[in-house]
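**Student:** Got a sequence here, can you build the structure:
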Amino acid sequence: MTHFVDLNADMGESFGAWTMGDDAALLEIVTSANVACGLHAGDWDVMAKTMQRAVAKGVGIGAHPGFPDLHGFGRQRMTLPLASLQNLVRYQVGAAQAMARAAGGTVRHLKLHGALANMASEDEAMATACYEAALSVAPEIIIMVLAGTAQQRAAQALSCPMACEIFADRAYNDDATLVDRSLPGAVIHDPAKAGQRMAQMVREGAILTESGKRIETRIDTICLHGDTPTAVSIAAEVRRALLENGVGLAQFPGAPL
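**Tutor:** So this is what the prediction gives:
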């Protein structure tokens, strides 16, 4: 096998009596887990259970902070002063660290969620503020960035450990940002299509956009969303397609560029 790539999924997104996604099934497939920190989704019990399962499976744990937006699942854009945004990130990273330690694990990486991530992919100053906040709490944390965007530029400028991410189930704009979920075709539900396009992107070392543009990029990890009806089947097909194309699966090293 000539390439190795990490598979990550957002999880720990259930809340109280409401179940979101099949985390147990995803943890059989992925190598890294981005665990919601209780503000856009999840709660203290869900965090604890998810991290315990991740530790048992040897899956890398990541803090997945988002806006305080349970109603909108963290997908509604919010405007906060950068100092307050930094405290919001620190608050959630700290919660993740505590729950991971109690489960016998550690928080290995950070990945921004939803609208917070999308805004940071467009605004380098915002991305920098978020990453500096996380690093102030966890200096060794690996910053997972949306490849080819302002997130990557911010992490490169900070010279911090970094993992470049592409998405299995999302369509791309020509600037490497994700097509807005409100637009047709933004979310890919066909497992075969998702598997084929991920194998192609990893093989070519490039993001392929909806218009056909090819954006060369480092690819360390592939995101498999956990909250869609086809999440587990897409995850399984992506894993199968990668292995079939000679791509091995391993946690990302997180080295800076």
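**Student:** C-alpha from now on. contacts and neighbour counts both.
**Tutor:** Noted.
**Student:** Between the two ends of stretch 226-237, how far is it?
**Tutor:** 14 Å (C-alpha to C-alpha, to the nearest Å).
**Student:** can you list contacts of it?
**Tutor:** With contact meaning C-alpha atoms under 8 Å, 6 or more residues apart in numbering, stretch 226-237 is reached by 9-11, 13, 20-23, 25-26, 29-30, 169, 189-192, 194-195, 224-225.
**Student:** what comes up buried for it?
**Tutor:** Neighbour-count burial for stretch 226-237 flags 226-228, 230-237 (criterion: 16 or more other C-alpha atoms under 10 Å).
**Student:** One more, please, to line up against the first structure:
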Amino acid sequence: MIDLNADLGEGFGRWQLTDDDALLTSVTSANIACGFHAGDPLTMRRVCERAAAEGVRIGAQVSYRDLAGFGRRSMDVPAAELAAEVAYQIGALEIFARAAGSRVSYVKPHGALYNRCVRDSEQAAAVVEGIRMAGTALPVLGLPGSELHGAAAAAGLPVVDEAFADRGYRPDGTLVPRTEAGAVLTDPGQVLARSLAIAEGKDVAAVDGGPLRLRARSLCVHGDTPDAARLARRIRDELTGAGITVRAFT
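**Tutor:** Model prediction:
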């Protein structure tokens, strides 16, 4: 059994990046942008309503305040400020999730914040403080063995290991930076094969060609990957065809 998640609501005003409606027919968990790297109130409301209608779990995809850089630029934000901004983003999304008859079920950092929290214990602790400040013990979706998961577990928050269908990995199990070759997988056949291997607990190839075992309860396909909606459907069909149940982790 494995969860399939994608980043949704990553538009702003009239500009739309992700095919939210199509993706929501395939994924089981939706990481919805909360306005800091993408998203706006109307988009958040619309995606929450659609997710609730499709029975898809709603997750808050929190990020650095970086609309211009799509949340993918590293930023040095004081811990107290970051915690408050994480709580703010969760609270904003919760309003629209509840209005849609659902709720925020988990939290996943986005982009630069996600990668920073793999090794930066201070930033990871600030994200966890923000989640607790939001008032609920929400599960934290992230990279296995990260500082974020360590801080979350220490605070009594559930942690959910995640792997990426369409990203390259270093031999140590961290993601290849997007500025380097091999960071993003664009061949659908390679993405499908990797997705199945991860779900079956088999090795995948790291960027250097060596074997790498990725443990995961949730598999992510990026909403801004080319033809992401069709790719997500193919991944789900590949998994179910192999006898793997695709179901939300929450």
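**Student:** In the stretch 1-150 of the first structure, what residue spans correspond to helices?
**Tutor:** 23-26, 44-57, 82-102, 114-122, 124-137, 150-158 (DSSP state H, counting those that start in this stretch).
**Student:** now the counterpart of residue 102 of the second structure in the first structure, nearest residue through space, not along the chain?
**Tutor:** Under the alignment (TM-score structural alignment), residue 102 of the second structure pairs with residue 105 of the first structure. Nearest residue to residue 105 of the first structure in three dimensions, chain neighbours excluded: residue 55, at 5.9 Å (C-alpha to C-alpha, 6 or more residues apart in numbering).
**Student:** Run a quick neighbour tally on the equivalent of residue 195 of the second structure over in the first structure.
**Tutor:** Under the alignment (TM-score structural alignment), residue 195 of the second structure pairs with residue 198 in the first structure. The tally of other residues near residue 198 of the first structure (other C-alpha atoms under 10 Å) stands at 23.
**Student:** and if you look at the one 5 residues further on?
**Tutor:** Using other C-alpha under 10 Å, the number of residues around residue 203 of the first structure comes to 16.
**Student:** for residue 163 of the first structure, same thing?
**Tutor:** 28.
**Student:** Quick check: the counterpart of residue 63 of the second structure in the first structure vs residue 243 of the first structure, distance?
**Tutor:** Residue pairing (TM-score structural alignment): residue 63 of the second structure is matched to residue 66 of the first structure. Plainly put, residue 66 of the first structure is 32 Å away from residue 243 of the first structure if you go by C-alpha to C-alpha.
**Student:** more crowded one of those two?
**Tutor:** residue 66 (27 against 16).
**Student:** Residue 202 of the second structure is in contact with residue 213, isn't it?
**Tutor:** Yes. With contact defined as C-alpha atoms under 8 Å, residue 202 of the second structure reaches residue 213; the gap is 6.3 Å.
**Student:** just to revisit the earlier point, the match of residue 195 of the second structure contacts residue 238, doesn't it?
**Tutor:** Yes. Contact criterion C-alpha under 8 Å: residue 198 of the first structure and residue 238 qualify, at 6.8 Å.
**Student:** For PyMOL, write a command that selects the buried ones of the contacts of stretch 226-237 of the first structure.
**Tutor:** To isolate the buried ones among the contacts of stretch 226-237 of the first structure in PyMOL, judged by 16+ other C-alpha under 10 Å, type:
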select buried, resi 9+10+11+13+20+21+22+23+26+29+30+169+189+191+194+195+224+225
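**Student:** residue contacts, residue 69 of the second structure?
**Tutor:** Residues near residue 69 of the second structure by C-alpha under 8 Å, 6+ apart: residue 37.
**Student:** what residues are up against the closest residue to residue 101 of the second structure other than its chain neighbours?
**Tutor:** For residue 101 of the second structure, ignoring the flanking residues on the chain, the nearest one in space by C-alpha to C-alpha, 6+ apart is residue 52 at 6.8 Å. Residue 52 of the second structure sits next to 58, 97, 100-102 when contact means C-alpha under 8 Å, 6+ apart.
**Student:** Tell me the one of these nearest residue 128 of the second structure?
**Tutor:** residue 58 (18.2 Å; C-alpha to C-alpha).
**Student:** Around the closest one, count how many other residues there are.
**Tutor:** Residue 58 of the second structure: 28 neighbours (other C-alpha under 10 Å).
**Student:** Hmm, residue 12 and residue 40 of the second structure touching each other?
**Tutor:** Yes. Look at residue 40 of the second structure against residue 12 with C-alpha under 8 Å: they come within range, at 5.7 Å.
**Student:** After alignment, which residue of the second structure pairs with residue 90 of the first structure?
**Tutor:** Using TM-score structural alignment, residue 90 of the first structure lines up with residue 87 in the second structure.
**Student:** Surely that match touches residue 136?
**Tutor:** No. The criterion here is C-alpha under 8 Å, and residue 87 of the second structure misses it with residue 136 at 10.4 Å.
**Student:** Which one of those two is surrounded by more residues?
**Tutor:** Remark: of residue 87 of the second structure and residue 136, residue 87 carries more neighbours, 20 against 12, as counted by other C-alpha under 10 Å.
**Student:** residues in contact with residue 6 of the first structure?
**Tutor:** So residue 6 of the first structure contacts 30-32, 220-222, 249-252 (C-alpha under 8 Å, 6+ apart).
**Student:** What's residue 146 of the first structure aligned with over in the second structure?
**Tutor:** Residue 146 of the first structure maps onto residue 143 of the second structure when the alignment is built from TM-score structural alignment.
**Student:** ditto for residue 246 of the first structure
**Tutor:** With TM-score structural alignment as the matching criterion, the partner of residue 246 of the first structure in the second structure is residue 243.
**Student:** Quick check: which element contains the spatially closest residue to residue 214 of the second structure that is not a sequence neighbour?
**Tutor:** Residue nearest to residue 214 of the second structure in three dimensions, not counting chain neighbours: residue 198, with 6.2 Å by C-alpha to C-alpha, 6+ apart. Here residue 198 of the second structure, judged by DSSP states H and E, is contained in helix 188-199.
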